[in-house]
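A.B. asks: model the following, please.
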Amino acid sequence: MFKTWLPLWIALSLGSCVTADEWDSQVDALMTNLSTIDIVGQMTQIASYWLVNDTYQLDEDAIREYATAHVGAYLSPPMIAYGEINGSWGWTTAEMRAFVSRVQQIAMEENGGHPILYGMDAVHGSALLTDAVFFGQQINGAASFNPDLVYEQGRITARDALAAGVPWVFSPVLDISHNPLWPRTHETFGEDPYLTAVLGDAIVRGLQSNNQSAACFKHWIGYSWTDTGHDTDGVTISDFDLLNTFLPAFKAVIDAGVLTGMENYISVNGVPVIENTKLMTKLLRDDVGFSGMMVTDFYEINDLHVFHRTARTTDEATKLSLERTSIDLSMTGFGWTFTNGTNVLIEENPNILDRLKESVRRILTLKLKLGLYDNPVPGEENLALVGNDQDVAAALELARESIVLLQNNDSTLPLPANASVFLTGPSADNIGYQCGGWTLIGQGVPGNDMYTFGSSVCQSFESIIGNDSFMYFQGLNITGEYTDEDLETAKMYASKAEYTVAVIGEESYEEKNGDIDDLTLPVGQIEYVNALAATGTKVILVLFEGRPRLLQNLPQKVYAVIDGLLPCELGGQAIVEILYGKVNPSGRLPITYPKATGNVLVPYRHRVTTKCKSGDYCEMQWDFGSGLSYTEFTYSNLTLSTTNVTSSLQSLDVSVTVTNSGSRAGKETVMLFLTQPYRSISVPEVKQLKKFSKISLEVGESQTVTFTLMSADWSVYYPQIGQGLKLVAEDSDYVIAIKPETDCDVYNETAVANPLCATFTLATGEYPFGSLVAE
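C.D. replies: The predicted structure follows:
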């Protein structure tokens, strides 16, 4: 039984529709009784692994020590950092709920009845809880190009977290993939701002659909713009690129009502984000108007002293952050540096209390909106729903729609039911390698034993095709090491099989642990597959990877390539279903797959001046949007509702007819790209995705897909921060292209007209061409 401080009049209103003014009144009532200890405590968050002993039993002395300081927030299951103890890699939702309940009870006993806020990373389902269904990583959601499936992932994720007593989910990741070396690429929705904005909106609506959970966008802002590819490396970026590459997704989720956000570990143009007035206050609060609660990333205020070296002491670090930004909650992690530093700051400058109270108001508003004063540990009714069959079906469907068929020479796939198959590779019988990091623990857990609902590729071969249909031999480990004897054995099996399915890729990792110096797959994996291909077997390459690893000559040596990305535990079944044609692949690459090391920093939406040695655009292994099907789709009848736009309020309808002209039912993602061939404010991009729609067509069926373009679709953000957001569009021609591979050859005046290209002219008179000057 929890003792709550909340007055009866506030408690009675929680179940009703509450206006902003009423929230303010309730917060006013809470604030009148808060001491300085309460204020500092509310702004502090502690990691759970400092609340347990070596066997993961709750250390009540430790929690009471933090509780007497009125710490207002905690995070994560304790196993996330330390891994397996006593044969377990984690807790069930019920076990986690019992832990949260006891922490909550002790906290409220010591702090006068104020509930704590508990948060947890859950970037691909509630994958730190052992009995929840694990979804594919965000990169798979992006490859599905299906917002409905991503919404459902968010809904199930929040429900499972709430069942564990955790109402705050650290998701989604809205960083834009820029350098595929970056070890958090798989956590993103890919390299496109529009795709990320659409899917970010979908998952936030799903996460917050129960009205008891808070999503948390991350990582504000520019985190992934790393030239080196190393995690936490500082970035240099123009205001134009910051606003037009990173801001759209964050603004989309803020417009969708996201309740919280998280900043990041890096410095932008030499200024750490955690002390960056321009980004944390002027852009986030003033220009974008975000009024929700902002939390630091882990230990980030202290990092001003120990990592960024912009503060000489932790006290000074606290001062810089609190005085220069509007950060609300310090994910301190452990210890008393934030508490001590804030108290020193209050003593030196009592007026800082007004700024701190603004943060506490946002924290208390969040707790009220989540109903925590009424029910400090919500979600008990969800316990019976965790891991149900519908969840498995949702994760399986997302895996199916996210797996990308990149190459299919001679229509090798789908395989005949009676095909002779040799299955091999380090990832062929390892669900952990299908899932990647942030699965059970931060680093991820290899193997099959801890995965309740899914199956490896090998296990799925057994259950779907049967033991007599294939031979399995692992052959090598994930780092590419094998013995001469193992290679000879594998070659013998391959020579006897018509087809060899080689399942290779990356080991699991998270954050800095995933840094690499070379994007190429481990050379031993490449050599191993080459040796098998030399036997004459038809090799089908299956990849499980969190980023597009360079393949050297493998695409020329193998017959088919399937990129599973990281579909997690249901991915093994989805792969086998696609191999045998039980599912028609429909995934599309949400990132560019580079071919050479020198081109890893060339996204599809690069500027027109980015060219390779030949003077042409750089050749990639596979372009953004690539993805094959077992059927054929024909596009026709591209039409525009007008070719002249004369008002910024005018819309433009673009229609195209898509026909399934092949022999199987299938799903197709129809994509609309826009190019502004000439733009005076900034060198234009080659093209940019502006609309997409995933449709399902039976054999012979046609559907007319219509997209409506508005001013925002052909506009860009003017490069100014702290003066309000300003969308501008120069009067000029704009070229529409349907399908990723369509080349409209916009600079060739004698080019033959492409039926999937169309031009419209913007002539509003608001911004004549050449009138905009970037400062």
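
A.B. asks: hey, let's count contacts and neighbours off CA atoms from now on
C.D. replies: Fine.

A.B. asks: which residues in the stretch 51-200 of the chain form helices?
C.D. replies: 60-68, 79-82, 93-111, 138-144, 147-163, 193-207 (DSSP state H, counting those that start in this stretch).

A.B. asks: adding distance to Leu440 and mean neighbour count, write those helices out as TSV.
C.D. replies: What follows is the helices of the stretch 51-200 of the chain, written out as TSV (distance: least, CA to CA, whole Å; neighbours: other CA atoms under 10 Å):
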stretch	distance to Leu440	mean neighbour count
helix 60-68	23	18
helix 79-82	7	18
helix 93-111	12	20
helix 138-144	16	30
helix 147-163	13	26
helix 193-207	20	25
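
A.B. asks: one more to put side by side:
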Amino acid sequence: MHKFLLIITIVLLVACSSKRKENTLENTAHSKIQLEAKVDSLIKSMPLEEKIAQLQGIWMKDLMDGKKLSLDSCRTKIPYGIGYLAQFSGNLKTNPTELKIAIADLQDYLINETKSKIPAIFSEEAISGFSTKGATTLPQQIGMGCSWNPDLIEKNSNNTSKLMRSVGATHVLSPMLDICRNAHWGRIEESFGEEPYLTASMGLAFVKGMQTNNLKNGVATTIKHFAGYGYKGDFDEKNFYEETLLPHEVAIKLGNAQNAMAGYHQIKGIPCSANQELLTTILREELGFNGVVVSDFWSVKQVFSKYKHAKTEPEAGILSLKAGLDVELPFGMSFPYLKNEINKGTISISVIDKALKRVLISKGNLGLLEYKRPETNPVDLDPPANRILAYKAACEAIVLLKNNGILPLSKNTKKLAVVGPNANAVQSLLGDYTHQSLSTFFRSEPVDPNNPKLVTLLEGLQNKLGTTTEINFERGCDWTKINNKQPNEKIGDERIKKFAYIGVKDFPEPNTKRALKIAAESDVIIAAMGEHLYLVGEGRDRKDIHLPGEQATFVKQLQATGKPVILVIFGGRPQIITELAPKCAAIIQAWFPGEEGGNALTDIITGKVNPSAKLTVTYPKHNEQAPIVYSKGYDKNDMPMYPFGYGLSYASFKYANLKMPETVSINTKKIPLTFTITNNSAYNGAEIAQLYITPPKENTHLEPIELKGFTKVYLEKGATKTIEFLVSPQQLAYYKNKQWVIDPGVYKFKIGASCLDIKLSGKITINGKQVILKERNEFFSKNNIISN
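C.D. replies: Prediction:
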């Protein structure tokens, strides 16, 4: 009887759950129909001038009078409303509460003084947190990629989403999903690295965290740069579909990414902003994207001004709209001509309405069409909880590249020499597209070290070791001697034309002699070297990626003292240290670690934190080696300095007990693998286990080795955990003749601590006939961690 009642209860619970899911789907569909009807009705009543205004942006600074909104400026400059305010807060000197009030005042103006009463979308950068004055500054994206921790990425972006909503912002121009394999390229720092699978995983986590499960509470993301901006060379359709598009496809199909940004570059000789095959055929029809396509800044204008693909600036706007682009940013340059072009008959109002509908549906999804002014409560954009998250992020982003046993630093260390241009420079903490970097690089404003508080390496060491260890500091050398020459960029952000080198001018002249003296008298030397914001970022490519200037010479002088040198490298790219590495006692890749970087580095150096990060880019050994990517297979006669997936820990881990089937059907849903990892050291720590697959020799359509799964495992000393990967055969598909193909054969499955450090491996025969797919719907392995 009890068993019967239990069965009935389970059946009823399942039925109720199914009904709830069914009702949710019905409600969602109903809401979508209602929103579309509302938008259609709105479009019918809108004047042409207001329609065109919704497809453009404007700088917020142009509407301000000091720290307050100017209604006179609004009436003069946006009498028909406006669609977007991109990078709205970077130019302002407001505090967070003043910013919130200015945004609310502008929305009130749009609702009360324009015919259609449509609020604007406020958009900012967010790869390192909300890019506004006083907001939490997180590690740069390349460092966050090295965490291999999607859960942390999602938490970070969710926190950023809340900060942005707290002032009234609803849109980010992030994440950057370009696959980056060339350390010479300045924008590599904005990427998650060289691996499409890893980038797709991290990008999806970013999108989910930012947008949340309810867009009316979340912030809409923008996947960029669509597509292939980080790729140099002739267009390769196979590579484009398999690698370049993967992160975008995942963000769209699994993350419901709301916006895409057309890149500055060309595909098949056509600028992305005016490329119909790219923006309509591929993005909308093949990938199923139904959101808004925005231009990169000035990219519509550059269809004419740079590429001459259009004969005039008005034609650049027409070609872009017809291609599938919806919004011109940062402000209207080509789109303001649309009214005249419609009157001339060169573009149809239906093209305008199609783009407008997408914009208005986006605003509806974000809750803006039911906007109500928020209460003016004080806003804190860097509360203590945020700093804890920034600290954790930095700890997981910093990669230990070498350690001869000097780390963790002995508690018996009495005298510590801290030297180098990045030892006490807040510029060493800040990646491109942080508020501080944008303000410095584009607007010539010095970095404020206190809003938010930026903790340098020296300050972190002094805070935590100052009572027990004598710490002596001297810069010793400069970053490099830079002239005030404008970067030579043919395409890209046109603010670079106003570039002025001011960000690091106030540092004292380095005293090399004194630095060497305190180094020789110390027990240990910490040398903080590398880049700052003028040496990497948009428009800041470097042909020579050795440590800049005379830094390498200075490090060699430090090594000549005979004292152990801990080399800490800051920056946004791998830098060549081939000659320096052998005589360094330890090497730490710090990237740009954000506001808590100094505290995180100190705790890693002293052993309070066990490093766990691993490289998501291959570290080249010499200039000519870049670009380089692990999946092509490294040249045995020219191996890199450090391989993809590499990173050290104070703990040691043993991999064992690999179990997997010998044969599976090609039609199986999941291929299971299990293995164990044991922490056999005296330190608690985390290990990033990586799954690679090598295809049969006869299958030349796949790369020799490809990442197909990973998981970050936290293990106390002596503990063992079992890891399970469930692999879909669709992950073995390659693109050919407009379809996806899975071949049978013998595949090698490899479990490693890096792409070269393979701990376990075995072969699985996949039996059956070749499978042809129109599209993929399985992108990732599933993994489970089982405590033993």
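
A.B. asks: report the TM-score for the pair.
C.D. replies: The pair, once superposed, lands on a TM-score of 0.87 when counted by TM-score structural alignment, normalised by the length of structure 1; 709 aligned residues with a CA RMSD of 2.5 Å.

A.B. asks: burial check on Ile33 of structure 2, number of neighbours?
C.D. replies: 12 (other CA atoms under 10 Å).

A.B. asks: now do Leu409 of structure 2
C.D. replies: 16.

A.B. asks: so who does the aligned partner of it in structure 1 touch?
C.D. replies: Counting by TM-score structural alignment, Leu409 of structure 2 lines up with Leu415 in structure 1. For Leu415 of structure 1, the contact set (CA atoms under 8 Å, 6 or more residues apart in numbering) comprises 579-581.

A.B. asks: hang on, Leu415 of structure 1 in a strand?
C.D. replies: No - applying DSSP: H, G, I helix; E, B strand; the rest coil, one finds Leu415 of structure 1 to be coil, outside a strand.

A.B. asks: for the contacts of Leu415 of structure 1, which pairs are in contact in structure 2 too?
C.D. replies: For the contacts of Leu415 of structure 1, the subset whose aligned partners also touch in structure 2 (both residues aligned by TM-score structural alignment, their matches' CA atoms under 8 Å) is 579-581.

A.B. asks: could you show me where the helices are in the stretch 451-600 of structure 2, in order?
C.D. replies: With DSSP H, counting those that start in this stretch as the criterion, the stretch 451-600 of structure 2 has helices spanning 457-465, 512-520, 551-559, 597-606.

A.B. asks: what's the match for Leu106 of structure 2 in structure 1?
C.D. replies: Looks like Leu106 of structure 2 aligns to Val103 there (TM-score structural alignment).

A.B. asks: isn't that match right up against Glu65?
C.D. replies: No - counting by CA atoms under 8 Å, Val103 of structure 1 does not reach Glu65; the two are 11.6 Å apart.

A.B. asks: one step back: of the contacts of Leu415 of structure 1 - the most surrounded one?
C.D. replies: Leu579 (23 neighbours).

A.B. asks: check contacts around that one.
C.D. replies: Leu579 of structure 1 neighbours (CA under 8 Å, 6+ apart): 413-415.

A.B. asks: so which residues of the stretch 451-600 of structure 2 form strands?
C.D. replies: 470-474, 524-530, 565-570, 586-591 (DSSP state E, counting those that start in this stretch).

A.B. asks: the second one aligns to what range in structure 1?
C.D. replies: Okay, so that is strand 524-530 of structure 2. So strand 524-530 of structure 2 sits over residues 499-505 in structure 1, by TM-score structural alignment.

A.B. asks: what's the matching stretch in contact with?
C.D. replies: Contacts for stretch 499-505 of structure 1 (CA under 8 Å, 6+ apart): 419-428, 433, 478, 494, 521, 525, 529, 532, 537-545, 549.

A.B. asks: how does it look with 7 Å?
C.D. replies: Under the criterion CA atoms under 7 Å, 6 or more residues apart in numbering, residues 420-428, 494, 525, 537-545 lie in contact with stretch 499-505 of structure 1.

A.B. asks: one more: stretch 296-305 of structure 1?
C.D. replies: 262-265, 274, 310-314, 317-318, 321, 329-333.

A.B. asks: mark which of those residues are buried, thanks.
C.D. replies: 262-265, 274, 310-311, 313-314, 317-318, 321, 329-333 (16 or more other CA atoms under 10 Å).

A.B. asks: of these, which belong to strands?
C.D. replies: Those of those mapping onto strands are 262-263, 330-333, per DSSP state E.

A.B. asks: next, work out how far apart Gln650 of structure 1 and Ser715 of structure 1 are.
C.D. replies: 13 Å (CA to CA, to the nearest Å).

A.B. asks: more neighbours: those two, which one.
C.D. replies: Ser715 (16 against 12).

A.B. asks: chain neighbours aside, what residue packs nearest to that one?
C.D. replies: Ala729 (4.5 Å; CA to CA, 6 or more residues apart in numbering).

A.B. asks: tell me the residue in structure 2 aligned with the one you found.
C.D. replies: In structure 2, Ala729 of structure 1 lands on Ile742 (TM-score structural alignment).

A.B. asks: also Leu521 of structure 1?
C.D. replies: Using TM-score structural alignment, Leu521 of structure 1 lines up with Leu547 in structure 2.

A.B. asks: now do Tyr472 of structure 1
C.D. replies: Using TM-score structural alignment, Tyr472 of structure 1 pairs with Phe473 in structure 2.

A.B. asks: so what's the residue count around the residue nearest to that match when sequence neighbours are not counted?
C.D. replies: Closest residue to Phe473 of structure 2 in three dimensions, ignoring its sequence neighbours and counting by CA to CA, 6+ apart: Val418, at 4.9 Å. Val418 of structure 2: 27 surrounding residues under other CA under 10 Å.

A.B. asks: and Val418 of structure 2, what does it touch?
C.D. replies: 458, 471-474, 525-527.

A.B. asks: A strand includes it, no?
C.D. replies: Yes - the assignment for Val418 of structure 2 is a strand, going by three-state DSSP.

A.B. asks: return the residue of structure 1 aligned against it.
C.D. replies: Checking TM-score structural alignment: Val418 of structure 2 goes with Leu423.

A.B. asks: what's the answer for Gly230 of structure 2, then?
C.D. replies: So Gly230 of structure 2 corresponds to Ser224, using TM-score structural alignment.

A.B. asks: separation between that match and Ile237 of structure 1?
C.D. replies: 11 Å.

A.B. asks: give me the residue at the spatial middle of structure 1.
C.D. replies: Thr188 (3.1 Å; CA atoms, centre = their mean).

A.B. asks: got a list of what that one touches?
C.D. replies: Contacts of Thr188 of structure 1 (CA under 7 Å, 6+ apart): 138-139, 173-177.
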